[in-house]
Each structure stands twice: as structure tokens, then as C-alpha cells.
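Enquirer: sequence and predicted structure below; questions after.
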Amino acid sequence: MLIELGHFALILAFIMAAVQCVLPMVGAQKGWRGYMAAGEPAATAQFLFLAFSFAVLTWAFVTSDFSVRLVTLNSHTAKPLIYKITGVWGNHEGSMLLWCLVLAFYSALAAWFGGNLSDTLRARVLGVQGAISVAFLGFLIFTSNPFWRLEVPPLNGEDLNPLLQDPGLAFHPPFLYLGYVGLSMAFSFAVAALIEGRVDAAWGRWVRPWTLVAWVFLTIGIALGSWWAYYELGWGGFWFWDPVENASFMPWLIAAALLHSAIVVEKREALKSWTILLAILAFGFSLIGAFIVRSGVLTSVHAFANDPERGVYLLAITGVFMGGALTLYAARAASLEAKGVFSLTSRESALVANNILLAVSAFVVFVGTVWPLVAEMAFDRKLSVGAPFFDAAFTPFMVALAAIMPIGALLPWKRGKLDRVMGQLWGILALSLALGALVWVMQTGGSILAPAGAVLAAWLVLGALVDLKARAGRGDLSARLRRLRYLPRADWGKAVAHAGFGITLFGVAALTAWQVEDIRVAQEGQSFAVGPYEITLVSVEQRQVSNYQTTLARMEVTRNGNPVATLFPEKRFYPVARMPTTEAAIDNGILRDLYLVIGDPQDAGGWAVRTYIKPFANWIWAGAIIMALGGGLSLSDRRHRVAAGAAKAPRAAVPAE
């Protein structure tokens, strides 16, 4: 009975989404306050119905209710509780229910905290959000119902994909969806503004916090996914340019551009047309990502489904919303006149350059991701686009972006002098180049990648400090510290995020340039040297755990005769799913990770062993977390919580006719 109630709540949520879509839009067009106000309770009701539906599905997984088809396909009684819960979204149907729940949550937030918006704009934003919910709830109910019952329930389930039975995957999808789906708010603001024909500084202030929330969650979600791939897949890499990885990276790049572009709209009422386009494209790439993950058109270890028919539905959703928004944009773009003018040497110009670099880099990732599909459909050729293409085509744009960030942060609005700005930066530029030269000398030749990464990282981190110093102004130390204390949190957030970007860049460069890899066959009791470490394969034993069998190796690591770590890499086999997984053993450190993997037994005796020394690996994720922290600091700025822009128009009751 509870399962039927969950299904019924899903249908009621669909009805509430339709009400939220239609009534506020009609009310905004006609000026009927009652119709406009209907969007708020509809959004709240939709969220509550979906929350109940999601809770019911979660309960079915926790209690192993195998009368529910989805539970049978993705759970097992021997599975630990945390993976029973994560099994809710570790599949296509459950993940789409989570998508719809997050979408309704953002709609409810707009209803609850949108009091600083004009009545018509809030009504239209809620209406667009409702339309998106109608599309995805329709997709869920009619093609991907998570509450299908089985006539004859089995005694046990078929288990969750073993790769997804990991703590990293317990948190990665929810954060990713909070980012993916959060960009729907920027899309709704853009479409609502186009319908009203008004984009001004107030609109820029309204759209920024919503975009910032999505960008922060997307940053955390991508970092968690990268961290999971690093330690779980056993390949030893942090990024593989996999289609699904790219699907989350593209909206992140566009959202970063949108954040910077919205600042120009807010401060100078310029770049209006471009900012609206970015808001549309940011959510558009999220929809494209949903299509890639669930259609099966591109192969990925992360994919949730391999169903082209359902993929066609998602493609239709993408076409309708993107096509409709871009058509409206084409009709209205000419009226989005920019009021602010600025010189070539100004913060506006630096932000334009920032936007161009981010947008083009996202386009490069998009082309590399879809080109195999295009080549197969158009030329009947099987092609693979891998890391060499992305590294060569994408990296120059990130280098250029890092180079201009400290300069742009110090340039004044409207008009500035480059020599005056560089006067504050020559010292840190010299220091950054000196650090790069030191790294080059210390590495005794080799790739230029690590020294270049060190230069860019120092340039960004020290540039962020110079930016804060400049905002502290002149005077004695106590006066400057007092000014820093009362500096807007958005300024602190910008500096912290830029520094985090620099730290991540250095981590990527150092790991790529200095990684040491060793692959060999080792006998039990044998020792071998990798870099400065002596590694001994002490023993290998078989064990039975609750829901898997494991081949567990004991490996001892020493350096100059001194113990460093005892590590236990595993090779697991899940009998229900009949699938093996590799569990790397990692000795984490600030300056390096020691990464060990045990492979298969060899016919001639011994075991395949892979050893990696990964310098500065953790700096990659530390930088990402610092970037997210910077975004959180900016979001906590009081200016994002206070009513923005002009006062609301006086409310005049207009009767519905």
C-alpha cells in the first residue's frame, strides 16, 4: 500500500507542476494577482509530494521490498545499509526521481525566498520552473516509473553495480544534481526576463546567487566524482575525459562564465544579451549531460542507462526548452540594449576575455565529446577522442585564463591603466617566474608542465593576496586590517576561489609531470624498489565478506630502512552481480600519494602489482574544495540576502475575468 501511495504522490506532484506552470504565467500576462500567487503553494505542494515519494522509494530499498522492480534490480539483502540507501539513486529511475525532487526544491526555494522579486518576474520564474518539472515528471511517470511492482517477487535482488558501492558515490550524485538542476533557476530567470523584455542591474543581482549556489554544488560534485575515480577504478588517474565527466564539466565552465558576466550586468548594465545566452546554455548543457548519461549513445563507466528510446524523450525535452528559449532570445535580443560603455583596459574587458575563454573551452570539450557520435552517424567511422586531444586543445585556454585573472581583478570599472595595475603585480610576477625556474632546476630536466604549473599557481595565489591588499587601502596596519575585516564577503570569496583554482592547476601539472609508475609481477615475500621506496609483497590471502569475496594483499613500504606504511590493496568479486572491482590502497600525504594495486595471479606464479607515486595529488581536490569555499563566502555576502534593485511596483488588485 505504501508503494502505491508513493506512486500516487508522484502523480499529484505532476498535477501541481502543471498548475505551477500555467496559472502564474497566465496571471503575469493578465495582471491577475490571484493567479500569480497560485505558483507559490503549487511549488511547495509539488516539493512535499516528491519528498514523500522519494522517502517511500528509499524505505523500499532499506527494507529490501523486492516486490518493487527497481529494488530487485539494484539491491540485495546482504548489502550494507548505506549502499541500500545510495541504491535509490544508483540507477536511471531513482536518479531521475532525485532530479525531479531537486528541481522541485529549487522551485520551492524561489517561492519561499523570492519576496524581493517583482510579482510578475517571480510568477514567470515559477512558471518556467513548473514547465521543466512537467517535462521531467512526465518522463519519469510514463517511461521510467520507479514504483513498478513485480507479480512474483524474488527471494533476493540482483545487487547494485559494485563500482557504485562506495562512499564517494553516496554523496557524488546528490551534490552533482544540486548543481546540474540548480542551473534551471538561471534558465528560468533568463526566460522570464525575455518574456518581460527587461534585463537590468536588479536582474543581475537576482540571478547571481542562484547561479552561485549551483556552481558551488557542481564544483563539489565534480571533485567528489574525480576523487572516486582516482581511488576506486584502480587506474590511478583523476580525470579521464570520459563523456559523463565532460557532461558535468561543460555546464561548470559555462556557469563560471555566467557568474562573471552577471557581475557586469549588475555593476554596469552591459553584456545583457550575452549573459542571457549563457544562462540558457548553462542549463542546456545540463540537459545534454542528462541525455548523454541515460541514452546509451556514448559509452561510459558512469552511465545510468542504455536505452535509446528513453534517450529520444530526453533529446526532445532538450530540443523543446533550448529551441524555445533560443527562439525567444532571437526575438528579444535586439531590445537588450547595453547601457554601460567601457574601454579596452577595464574590468569589463577582462571579464569579457574571461567569458570568451571559458565559453570556447566548453565548446572544445563539447566537440571532443560528441565527435565520435557525429563521425559514426555522418561518416560511418569509429573514432575515439581521448586525453591527447583534450590536453592539447583545452589546456591553452586555461593557461590564458589563469594569466589574466589577477590583472582583471585589479582593473577598475569602465576605464583603467594597465601600467598602474601591473605596478602592483610586477613583484609577484617576478616571484612566480623565480619559483618556476627553481622547480625547473630541481626536477633536473624533463617536462615544462610542472614549472609552468608552479608559475601559474603562484601567480594566482599571490595575485589574490595582492587583490585583498589593494582593497585594504593605505594607512597603518591596524587600519588596513580593520578594512579587511569589514570587506564584503564577495570580495573575500573571489580571492579564495581564485587561489583555489591556482592550487588545483599546480596539483594537475605536478601529478601529470612527475608521476612514477611501476608495473611488475611480484612473488609473495619479494621486495622491489620504486623511486625512493622499497616495497615488499608480504602475503596474499582470500577472504569472504558479507556481499563479496576479496583477494587481499599485505604490502609493506619502507624508505631508507624506515617503515612508511603497511597497505592492503584488494581485488574484489561480487558474486551476485558477477563483477570484479579493484580497490587501490593509498598512503595519502601532503606532498605525495603512494598508490598500490594488486592484480590477477600469473600462470608462472606471482601476482601482477602496479605501483604509482603521485606527487601533489591531493592538491587537486583541496583546490576544488577551496574554490567551493570561496563560492560559499560570496554567497554569504549580505548583498545577496537583501532586496535587490528597484522597489516593487505598487500592488493593485485586478479581478480575474
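Expert: Structure's in. What do you need? This one's a predicted model, so the numbers in the text were calculated from it and none came from an experiment.

Enquirer: C-alpha only now, for contacts and for neighbours.
Expert: Noted.

Enquirer: residue contacts, V19?
Expert: For V19, the contact set (CA atoms under 8 Å, 6 or more residues apart in numbering) comprises A38, G39, A42, G130.

Enquirer: please report how far the last one lies from F175.
Expert: The span separating G130 from F175 equals 22 Å under the rule CA to CA, to the nearest Å.

Enquirer: so between those two, which is more surrounded?
Expert: Taking other CA atoms under 10 Å, G130 and F175 do not tie; G130 has more neighbours (30 against 21).

Enquirer: the more buried one reaches F14, doesn't it?
Expert: No: in this structure G130 lies outside contact range of F14 using CA atoms under 8 Å: 9.3 Å.

Enquirer: now do the same contact list for the residue most central in space within the chain.
Expert: Nearest to the mean C-alpha position of the chain, by CA atoms, centre = their mean, lies L218 at 2.6 Å. Contact partners of L218, counting by CA under 8 Å, 6+ apart, are F175, L176, Y177, L178, G179, Y180, S248, W252.

Enquirer: not counting stretch 579-594 itself, show me its contacts.
Expert: With contact meaning CA under 8 Å, 6+ apart, stretch 579-594 is reached by 162-163, 231-234, 565, 567-574, 595-599, 611-619.

Enquirer: second structure follows, compare the two:
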Amino acid sequence: MIVELGHFALILALMVAVLQTVVPLWGAQQRNPALMALAAPAAVTQLALVAFAFGVLTWAFVVSDFSLAVVTANSHTLKPMLYKVSGVWGNHEGSLLLWVLILALFGAAVAWFGANLPATLRARVIAVQGSIGVAFLAFLIFTSNPFWRLAEPPLNGQDLNPLLQDPGLAFHPPFLYLGYVGLSMAFSFAVAALIEGRVDAAWARWVRPWTLSAWVFLTIGIALGSWWAYYELGWGGFWFWDPVENASFMPWLLAVALLHSAIVVEKRESLKSWTILLSILAFGFSLIGTFIVRSGVITSVHSFASDPARGVFILAILAFFTGGALLLFALRAGVMEAKGLFGLVSRESALVANNILLAVSAFVVFIGTIWPLLAEVVIGRTVSVGEPFFNAAFTPFIVVLAVILPAGAMLAWKRGNLGRALAGLGPVLVLTVALGGLAFAMQTGRSALGPVGVALAAWVVLGAALDLWSRTGRGGNRLGRLFRLPRADWGKATAHAGLGIVIFAVAALHSWKVEVIRVAQLGETFPLGAYEITLKDVRQVPGPNYTSTMAEMVVTKAGAAVATLYPEKRVYPVQAMPTTEAAIHQGAFRDLYLVIGDPQPAGGWAVRGYIEPFASWLWTGCALMALGGLLSLTDRRYRVAAGAAKTRLAGVPAE
């Protein structure tokens, strides 16, 4: 009975979403406070109904209710409880329900925290958010019903995809969806502003915290996915330019551009059209990512569905919202006239360059991702676009972005002095060149990527620190003033420093990695860089819902014991699917990464070993970027809408 209540709650949520869309929009058009006031309770009610349905589905997974088709296909009684719960979103239907839940949560958040917004803008934002809810609730109910009953329930389920039975994948999708769906808020604010016919500094101040929160969640989600791929897939890498990885990376790049573009709108009332366009495109690329994951047009360990009919439905949603918003954008071009003028050398120009580089790099990733599909459809050829293309095409944009970042951050608004900014960065430049030269001198017979990465990272990190220090002014007690700076300044410096650390880690991992692939006999010792690896034993170990071939590998260096590692190769009997569990000995400056493979006909075992230099720095840099965003969100200027009282429409009371 409770399952039917969950299904009924989804149907009611769809009806409420229709009400949330139509009535507030009509009320805002008619300047009717009573009709606009319906937006907030409708958004909260939709959230409550979807949350109830999600709770029902979670309960069905926890108690192993195999009368539900989705539970049967993605769960098993022997599965650990963590993966019973994460199995709720480890499939197409459940993950889509999570998608809708987060969408409703953001709509309700505007109802709860948008009291300072003008009444008409608030009503329109909630209404646009409701319209997205209508589309996805309809998609869920009519094509992907998670409450579909089986006529004859089996005694047990088919288990969850073994690759998803991992803590990293348990938490990766919720964070990723919070980022994906969070960008719908920027879209809703953009469409509401276009309908209202006003894009100004106050609007930019309102939209920035929503975009920033989505970007923080997306950063965490992408980092968790990268970390999972690093230790779970056993390939010894952190990023493979998989289409689904790219699907989350493209909106991340556009969200970064949007955050910086909104700063110019807020400070100078310029780049209005570009900021609105980025708001539309960022969410549009989130929908493209949803299509890639769920349409079945690509093959990936991350993909959820293989039903083209669902892909057509998502394409229709993408065409309606992105196409409709772009049409409205074209019709409303006159209301986005820029007011602030700025010189060629200014902080505004640096932010424009930042936006162009990020947008073009996102477009390059999009072309590389979609080209195999286009080639197969248009010319009937099967082509592969892999890591070499993406590295060659994408890297130059990031290099240029890193070069201009410190100087651009220190330029004055409106009209800057490049010579003065570079003079202030003189010590940083000297230290950057010195560190790059040191890296070049220490490495032998390797590519220039390592020293270049060291130099770029130092330039970005030290430039961020100098920018923060320069804000303390002159005279005594600069250290005291440093800790009294606004949190947004600290957040910006922390995020930029995190980017620099990520650049360094990526360059190090590509340049200084050591790898060995071989067949090892029991008791045999083989070298891995400066280390000696001994394959001491291989044995069978039972797990809760799998059997494991576990190796015991002893690591020594110069005769001294370093660690004993236990890589595994697991087989999940329900799905008869193997997975690789790498054994990693983490260090501050390197990871030792060992993998056990299959037994060989001639005897021995296939083994792989890697020395991953500065691997932990990669995720430390990602964590710093997310921390920088969180620090900025705690700034009081983000929590209080600037000039809210001044921008309310005459005769329309604020709610």
C-alpha cells in the first residue's frame, strides 16, 4: 500500500507543479499579490510530495521489496546496507527521482530564502522552476516510473552493478545532481529577468550565490567521481575524457564563466547579455549531460539507460527549455543594454578573456564528445576521439587562463595599468621562473609538461596570495587587516590557489608517473622505480556478496619495509561481473598503486604497479576550490540581497 502512496504522491506533485507554474506567472503579469503569494506554498508542497515518494522508494530498497521492478533489477538481500540505500539512485528511475527531488528542493529554497527579492521576480523564478519540475515529473511518471510493480515478484534481486558498490559512487551522484540541478536556479533567474525586462546589478547579486552553491556541489561531485575512477577502475588514472565525465565537466566550465561574468554585471552593469546567455547555456549543458547519461547513445560505466525513447523525451525537454529561453533572449535583447564602459586594460577585460577561454574550452570538449555520434549518423563512420585529442585541444586554453589569472585579478576596474600590476607581481614572477627551472633541472629525459606545470601552479598560487595581501593596504598591522578581509576575498584566493594546485598535480601525474606491467610468480620480486615489490601470496577470500582473489604484496625500499598491500579482483556471482580493487599506499608526495590481474596459462599472475606522483594533491586542490566557494557563500554580502528595497516594483509589496 505504501508503494501506491508514493506513486500517488508523484502524480499530486505533477499537479502542484503545474499550479506552481501557471498561477504565479499570471499573478506577476497582472501585479496580483494574492496570486503571486501562491508560488511559495506550491513550491514547498511539491518538495514535500516528492520527498515522500523518494522516502517510499528508499524504504522499498532497505526492506528488499522485490515486488518493485526497480528494486529487483538493482538490489539483493545480501548487499550491504550502504549499497541498498545508494541503490536508490544507482539506476535510471531512482536517480531521476533524486534529480526531481533536488529540483523541488531548490524551488522551495527560493520560497524560504528569497524574501528580499522583488515579489514579481520571486514569483517568476519559482514559476520557471516549477515548469522544469512539470517536464521532469512527466518524464518520470510516463516513461520511468520507479513504482512499477511486478506481477510475480522473485525471491531475490539481480543486485546492483558491482562498479557502483563503492563508497565513492554512493556519494558521487547526489553531489553531482546538486550541481547539475542547482544550475537550474541560474536558468530560472535568467528567464524570470527576461520576462520582467530588467537585468541589473541587483539581479547579478541575487543570482551569484545560487550559481556559486551549484558550482561548489558540482566541484565536489566531479572530484568524487575522479577519485572513484582512480582507485576503483584499476587503470591508474584519474580522468579518462569519458563522455559522461565530459557531461559534468562542460557545465562546470560554463558555471565558472558565469560566476565571473556576474561579477562584471554587479560591479559595472556590463556583460548583461553574455551573463544571461551563460545562465541559459550552463543549465542547457546540464540537460545535455542528462541526455548523454540516459539516452543509451553512448557506452560508459557511468551510463544509466539504453532506451532511445527516453532520450527523445529528454531531447524534447532540452529543445523546449533551452530553445525557448534563447528565443526569449533574442526578443529581449533591448533590455540588456550595457551601462558601464571599460578600457582594454582593465579587470573587466581580464574577466571577458576568462569567459572566452572557458566558453571555448567547453565548446571544444563538447565537439570532442559529440563528434563520434555525429560521424556515425552523418557519414556512417565509426570514429574514436580519445585522450590525445582532448589533451592537445583543451590544455592550451587552461595554460593561457592560468597565465592571465594573477595579473587580471590585480588590475583596477574600468581602466587599469598593466605595468603596475606586473610590477607588483615581480617577486612572484621571479619565484615562478626559479621553481620551473628547478623542476626542469631535476628531471631528465622527460617532457616539458612537468616544469611548465610547476611554473603555472606557482604563478597562480603565489599570485592569489599576493592579491589577498595587496588588499590589506599599506602601513602597520597589515596582518590584522588580512584576517578582517571579507570572506569573499578569502574564498576567491582559496579557490584560485586550489586551481593552481590542481594544475600542478595534473602536470606531475602526466610527466613523472612510473609504470610497470608484468607477469610475476609467487615469491618473485620486481622493481617499481626506487621500490621493490614482492608478490608474497594470492588467495581466495569470501566477501558479503562477492568472492575475492586477494594478493599480498610487500613493498620495500633500500631493504627497508614500506608497506604490505592487498589488491583484489572481485567477482559478484549474481551478475557474474568482475571488478578491480587497487591497493594504494598514499603519501604526501606519491601514491604506490598496485593491481592484481588474472592468472596466466604459463604460471604466475598479471600485475600492474604505478608510482603516482602528487596524486593526493589533485583532490586537495579540488577540495580547496570547493572550500573557496563555501567561504564566499558565508560572506554577508551573499546572504543579503543588495538594494532589494530599491529594486522592488512600485505598488507591489515584497513578501
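Expert: That came through, no problem. These numbers were taken from a predicted model, which means no experiment stands behind them.

Enquirer: overlay them and tell me the TM-score.
Expert: Once superposed, the chains reach a TM-score of 0.99 (TM-score structural alignment, normalised by the length of structure 2), with 652 aligned residues with a CA RMSD of 1.0 Å.

Enquirer: most neighbours among the contacts of V19 of structure 1, which one?
Expert: Highest count within these by other CA under 10 Å belongs to G39, 32 neighbours.

Enquirer: measure that one to F8 of structure 1 for me?
Expert: 21 Å.

Enquirer: I'd assumed L101 was in contact with F136 of structure 2.
Expert: No: taking CA under 8 Å as the definition, F136 of structure 2 is not a contact partner of L101, at 10.3 Å.

Enquirer: please say which of those two ends up with more neighbours.
Expert: Neighbour totals were compared for F136 of structure 2 and L101, and L101 leads with 26 against 21 (other CA under 10 Å).

Enquirer: aligned counterpart of the more buried one in structure 1, please.
Expert: The pairwise alignment with structure 1 assigns L101 of structure 2 to L101, based on TM-score structural alignment.

Enquirer: its match in helix, strand or coil?
Expert: In three-state terms, and counting by DSSP: H, G, I helix; E, B strand; the rest coil, L101 of structure 1 is helix.

Enquirer: measure how buried the residue lying closest to it once chain neighbours are set aside is and give me the count.
Expert: Using CA to CA, 6 or more residues apart in numbering and skipping the chain neighbours, the partner closest in space to L101 of structure 1 is L50 (5.7 Å). By the criterion of other CA under 10 Å, L50 of structure 1 has 28 neighbours.

Enquirer: how close does T579 of structure 2 get to V71 of structure 2?
Expert: Distance of T579 of structure 2 to V71 of structure 2, computed by CA to CA: 22 Å.

Enquirer: and the strands in the stretch 201-350 of structure 2?
Expert: Using DSSP state E, counting those that start in this stretch, no strands are found in the stretch 201-350 of structure 2.

Enquirer: er, the stretch 551-655 of structure 2 I mean
Expert: 560-565, 568-572, 577-581, 583-586, 590-599, 605-613.

Enquirer: so which of those is nearest S184 of structure 2?
Expert: Evaluated with CA to CA, these place strand 577-581 nearest to S184 of structure 2, the distance being 35.6 Å.

Enquirer: mean per-residue distance, the closest one versus structure 1.
Expert: Strand 577-581 of structure 2, aligned to structure 1 and superposed, deviates on average by 0.5 Å (mean CA distance after the TM-score superposition for structure 1).

Enquirer: in structure 1, which residue range corresponds to that strand?
Expert: The aligned range for strand 577-581 of structure 2 is 579-583, by TM-score structural alignment.

Enquirer: for the stretch 251-400 of structure 2, which segments count as helices?
Expert: 272-294, 308-318, 324-331, 347-378, 387-410 (DSSP state H, counting those that start in this stretch).

Enquirer: tell me which of these sits most buried.
Expert: Of all these, helix 272-294 carries the top mean neighbour count, a mean of 24, counting by mean count of other CA atoms under 10 Å.

Enquirer: could you measure from the closest residue in space to Q165 of structure 2 that isn't next to it in sequence over to A53 of structure 2?
Expert: Spatially, and ignoring its direct neighbours in sequence, Q165 of structure 2 is nearest to Y83 (5.9 Å; CA to CA, 6+ apart). Plainly put, Y83 of structure 2 is 19 Å away from A53 of structure 2 if you go by CA to CA.

Enquirer: quick one: map L137 of structure 2 onto structure 1.
Expert: Matched across to structure 1, L137 of structure 2 falls on L137, judged by TM-score structural alignment.

Enquirer: what's the neighbour count on that match?
Expert: 26.

Enquirer: any idea what sits nearest it, other than its immediate chain neighbours?
Expert: In space, and not counting its chain neighbours, L137 of structure 1 is closest to F14: 5.9 Å by CA to CA, 6+ apart.

Enquirer: list the contacts of the one you found.
Expert: When contacts are taken as CA under 8 Å, 6+ apart, F14 of structure 1 is in contact with Q46, S133, V134, L137, G138.

Enquirer: list the contacts of the last one.
Expert: Meaning G138 of structure 1. Contacts for G138 of structure 1 (CA under 8 Å, 6+ apart) come out as F14.

Enquirer: quick one: it from T58 of structure 1, how far?
Expert: 21 Å.

Enquirer: could you do the fourth one as well?
Expert: Distance, L137 of structure 1 to T58 of structure 1, using CA to CA: 18 Å.

Enquirer: in structure 2, which of the contacts of V19 of structure 1 still touch?
Expert: Conservation of the contacts of V19 of structure 1 in structure 2, assessed by both residues aligned by TM-score structural alignment, their matches' CA atoms under 8 Å: retained contacts are A42.

Enquirer: want to try a markdown table for the contacts of V19 of structure 1, with secondary structure and distance to E309 of structure 1 as columns?
Expert: Formatted as a markdown table, the contacts of V19 of structure 1 follow (DSSP: H, G, I helix; E, B strand; the rest coil; distance: CA to CA, whole Å):
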| residue | secondary structure | distance to E309 of structure 1 |
| --- | --- | --- |
| A38 | coil | 35 |
| G39 | helix | 33 |
| A42 | helix | 31 |
| G130 | helix | 24 |
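
Enquirer: and the furthest pair within the contacts of V19 of structure 1?
Expert: A38 and G130 (11.8 Å).

Enquirer: which residues are common contacts for these two?
Expert: What both A38 of structure 1 and G130 touch, as defined by CA under 8 Å, 6+ apart, is the set V19, Q20.

Enquirer: and T579 and V71 of structure 2? Which one has more around it.
Expert: The residue with more neighbours, out of T579 of structure 2 and V71, is V71; 32 against 16, by other CA under 10 Å.
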